[in-house]
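Asks: sharing a model prediction with you, sequence too.
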Amino acid sequence: MTQAPDTPEGQVADAVKGNWVDRLAPAWSRPYLRLSRADRPIGTWLLLLPCWWGLLLATAAQGRFTLFDLWIMAGCGIGAWLMRGAGCTWNDITDRHIDGSVARTRSRPIPSGQVSVKQALAWLVAQSLTAFLILLTFPPMAIALGIGSLGLVCIYPFAKRFTWWPQIFLGLAFNWGALLAWTASTGMLGWPAVFLYVAGICWTIFYDTIYAHQDKEDDALIGVKSTALLFGDRTRPWLRGFLMATVLLMTVAVLLALVPAADPLTLALAIGAPWAMGWHLAWQLGRLDTEDGNTCLMLFRSNRNAGLIAALFLAVAQLV
């Protein structure tokens, strides 16, 4: 594939234009950072935000935010970057033959020849081990949950080969942090975290179906599956259903966590989290054009703001 004269060498097709990797990173490191999607930070946000939801809901339920909770927040941030990078590296290794057949992905480091499979595997191990060192600073049950997520990470890249619902597997992996961060703060798993986790899965199906509409023609030609292909012309009503499920399940999580002890103002602000986020998802749905790849990518990326809105409400709820 010939790149335009003003395109940085090796730039991936759907990378954020003018990103720091292409502009500032040393040339030797760029293929590895591209494997980790450091030039496309939205995925790190989407992995991190459920962690912050779980932590903030847990600290609101306990009525305190300690220095260790601050470390959990920071550790989840570093861990999300590393594990998203490791997961994307694994995805690119397993999908290297498929990626070469799809217009949007054939510029990725492995199919474009920027790195070998062995080099990618070494980078995968380095990221995973560093993330594991951070995980070891958390309580034992949180460590066990973190280790348990690895199976989901390994399975996800293969899901589109055997199910029309690979977005469910992505949701199972990407929202695991809600369980982990709640448990890291409280020392045990609880029902509020479980409902928050399922709400996050519904949110993932919502945003990743939008994302998958970019590739639906190529996916159909090479025989891989997605909810974008499954829903087809019925995408809008399906997404409306997942929007409603996201809001309602997150509301249940907040009620289970805060009704026993929280004052009315704290509870009201916390309930505002899913409902304000829901308005953002409704805005996305109103602007969705499944035949316009640029619009789909823009709306997909806007889910960082949707998730941050929920995190902001949960954070403010703790200040009253």
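Replies: Noted; the coordinates are in hand. Residues are numbered from 1 along each chain as shown.
Asks: hey, let's count contacts and neighbours off CA atoms from now on
Replies: OK.
Asks: mind checking the SS state of R37?
Replies: Under the three-state scheme (DSSP: H, G, I helix; E, B strand; the rest coil), R37 adopts coil.
Asks: OK, contacts around it?
Replies: 43, 85, 88 (CA atoms under 8 Å, 6 or more residues apart in numbering).
Asks: for comparison:
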Amino acid sequence: MILEPPGHQRPAVLPDSTPDQWLLRATPAAWWPFIELARLDRPIGWWLLLLPCWWSSALASSVQHTPPNLWHLALFFVGAVAMRGAGTTYNDLADRNIDAKVARTRGRPLPSGRVSPRSAKIFLVAQALVGLGVLLCFNRFSIALGLSSLIIVGIYPFMKRLTSWPQAVLGLAFAFGALMGWAAAFGALAPPPLLLYVGAIAWTIGFDTIYALQDLSDDMIAGVKSTALFFGRHVRLAVGICYGICVIFVALALFAAGVLKPLASLGLLAMAAHFTWQIGRLDPEDPALALKLFRSNRDAGLLLFAGLAGTALSSAFM
């Protein structure tokens, strides 16, 4: 039995949240809507934003023959959590009327009225300032590059109204870390991070298409577009192609960087095997399974990072 702190009443669990979330139990009830607004109770979002940063940083360290840069990895962690929260807050502000029409999202803080738009905007600015503080710790090139990503972030919430490929725009934003890790190390870009960026975009399109399977019927009613609707009965094949493109371009990035070595190759093969497992299990008619497979991409990304970090460590001491 889980005992609640005195005066706490457990919040309603949103459909894509996690029951008995420790963060909600450990914080005052007044904070819960803001925790949900920033998706802090659903850490998979910042994990998927963080991992391309870590891939790129570890790839750069491998090229430099140094151990993984722990300072950069820590900064990317804080930045990913802050900017994921800022992004979801901005997205919820833009989508609050649409969210009210979708079963999975109508209980979110803004459409349910638990947070006012004014409070959400203040919260958005606070999170963005944390992200800016992290960005200012890097070199000038990285600062300019990071600021340029805000253009993509700014237009993303509106793409689902205009195109069947909002997942591709999300990919441009979520995969941006594949450029940032290398830029933070070298103060410039080169073919390896650009190839890694393409691979991370394809990965994002794949996993977010799986995520969108939860909302097929509601999206049609609300007039919202997605790759899940666009691919229809071919969604498994389409996600498989996205994942295949991801593996190919990551392999090209490793080759271009000269680090297609045993540990990095093993990490890539392990990620590819995880993708194969996802495709084998994917059932477009099972929203609960879709959410589980979407969340499992954290593990897929960590497998690749482990291989790249291992390569950086081995190259530093050999």
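Replies: Sure, I can see it. Computed from a predicted structure; not experimentally measured.
Asks: filter the contacts of R37 of the first structure down to the buried ones.
Replies: Buried by 16 or more other CA atoms under 10 Å: 43, 85, 88, out of these.
Asks: export those residues to JSON lines and append columns for secondary structure.
Replies: Converted to JSON lines, those look like this (three-state DSSP):
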{"residue": "G43", "secondary structure": "helix"}
{"residue": "G85", "secondary structure": "helix"}
{"residue": "C88", "secondary structure": "helix"}
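Asks: now, which of those sits nearest A311 of the first structure?
Replies: G43 (16.5 Å; CA to CA).
Asks: need the counterpart of that closest one in the second structure.
Replies: Using TM-score structural alignment, the equivalent of G43 of the first structure in the second structure is G45.
Asks: check L299 of the first structure too.
Replies: Using TM-score structural alignment, the equivalent of L299 of the first structure in the second structure is L293.
Asks: its match against A212, yeah?
Replies: No. L293 of the second structure is beyond contact range of A212, at 11.7 Å (criterion: CA atoms under 8 Å).
Asks: run a quick neighbour tally on the alignment partner in the first structure of R25 of the second structure.
Replies: Applying TM-score structural alignment, one finds that R25 of the second structure aligns to R23 in the first structure. Using other CA atoms under 10 Å, R23 of the first structure has 12 other residues around it.
Asks: R23 of the first structure is in what secondary structure piece?
Replies: helix 20-24 (DSSP states H and E).
Asks: and stretch 193-204 of the first structure, how far from the second structure on average?
Replies: Here stretch 193-204 of the first structure, set against the second structure after superposition, deviates by a mean of 0.4 Å using mean CA distance after the TM-score superposition for the first structure.
Asks: show the contacting residues for I205 of the first structure.
Replies: Counting by CA under 8 Å, 6+ apart, I205 of the first structure makes contact with 167-168, 171, 242.
Asks: now A38 of the second structure
Replies: 84-89.
Asks: make it 6 Å
Replies: 85, 88-89 (CA atoms under 6 Å, 6 or more residues apart in numbering).
Asks: likewise for P50 of the first structure?
Replies: 175, 177-178.
Asks: now it, nearest residue through space, not along the chain?
Replies: For P50 of the first structure, ignoring the flanking residues on the chain, the nearest one in space by CA to CA, 6 or more residues apart in numbering is A178 at 4.8 Å.
Asks: A38 of the first structure versus that neighbour, what's the distance?
Replies: Plainly put, A178 of the first structure is 22 Å away from A38 of the first structure if you go by CA to CA, to the nearest Å.
Asks: out of those two, which sits in the more crowded spot?
Replies: Ranked by neighbour count (other CA under 10 Å), A178 of the first structure and A38 place A178 first, with 30 against 23.
Asks: hmm, the more buried one is touching L56, no?
Replies: No. The pair A178 of the first structure / L56 is not scored as a contact, 9.8 Å apart, by CA atoms under 6 Å.
Asks: just to revisit the earlier point, which of the contacts of I205 of the first structure still touch in the second structure?
Replies: Among those, the ones still in contact in the second structure (both residues aligned by TM-score structural alignment, their matches' CA atoms under 8 Å) are 167-168, 171, 242.
Asks: let me know the closest of those residues to V102 of the first structure.
Replies: For these, the nearest to V102 of the first structure is Q167 (18.6 Å; CA to CA).
Asks: count of neighbours near the closest one?
Replies: The number of residues near Q167 of the first structure, taken as other CA under 10 Å, comes to 26.
Asks: tell me which residues touch it, please.
Replies: Contacts of Q167 of the first structure by CA under 6 Å, 6+ apart are I205.
Asks: which SSE is it in?
Replies: In this assignment (DSSP H and E), Q167 of the first structure forms part of helix 166-174.
Asks: comparing the next helix or strand after that helix with the second structure, how large is the average distance?
Replies: With elements assigned by DSSP H and E, the helix or strand that comes after helix 166-174 of the first structure is helix 176-186. Taken over the aligned residues, the distance from helix 176-186 of the first structure to the second structure averages 0.8 Å (mean CA distance after the TM-score superposition for the first structure).
Asks: for the very next helix or strand once past helix 176-186 of the first structure, buried residues please.
Replies: On the C-terminal side of helix 176-186 of the first structure, the closest following helix or strand by DSSP H and E is helix 191-212. For helix 191-212 of the first structure, a neighbour-count test (16+ other CA under 10 Å) marks 192-212 as buried.
Asks: next, the angle from helix 191-212 of the first structure to helix 166-174.
Replies: 130 degrees (axes from the mean of the first three to the mean of the last three CA atoms, to 10 degrees).
Asks: I figured C246 of the second structure hits I201, correct?
Replies: No. The pair C246 of the second structure / I201 is not scored as a contact, 7.6 Å apart, by CA under 6 Å.
Asks: number of residues surrounding I151 of the second structure?
Replies: Counted with other CA under 10 Å, I151 of the second structure comes out at 10.
Asks: also L56 of the first structure?
Replies: Residues near L56 of the first structure, counting by other CA under 10 Å: 29.
Asks: cool, and I78 of the first structure?
Replies: Per other CA under 10 Å, the neighbour tally for I78 of the first structure reads 16.
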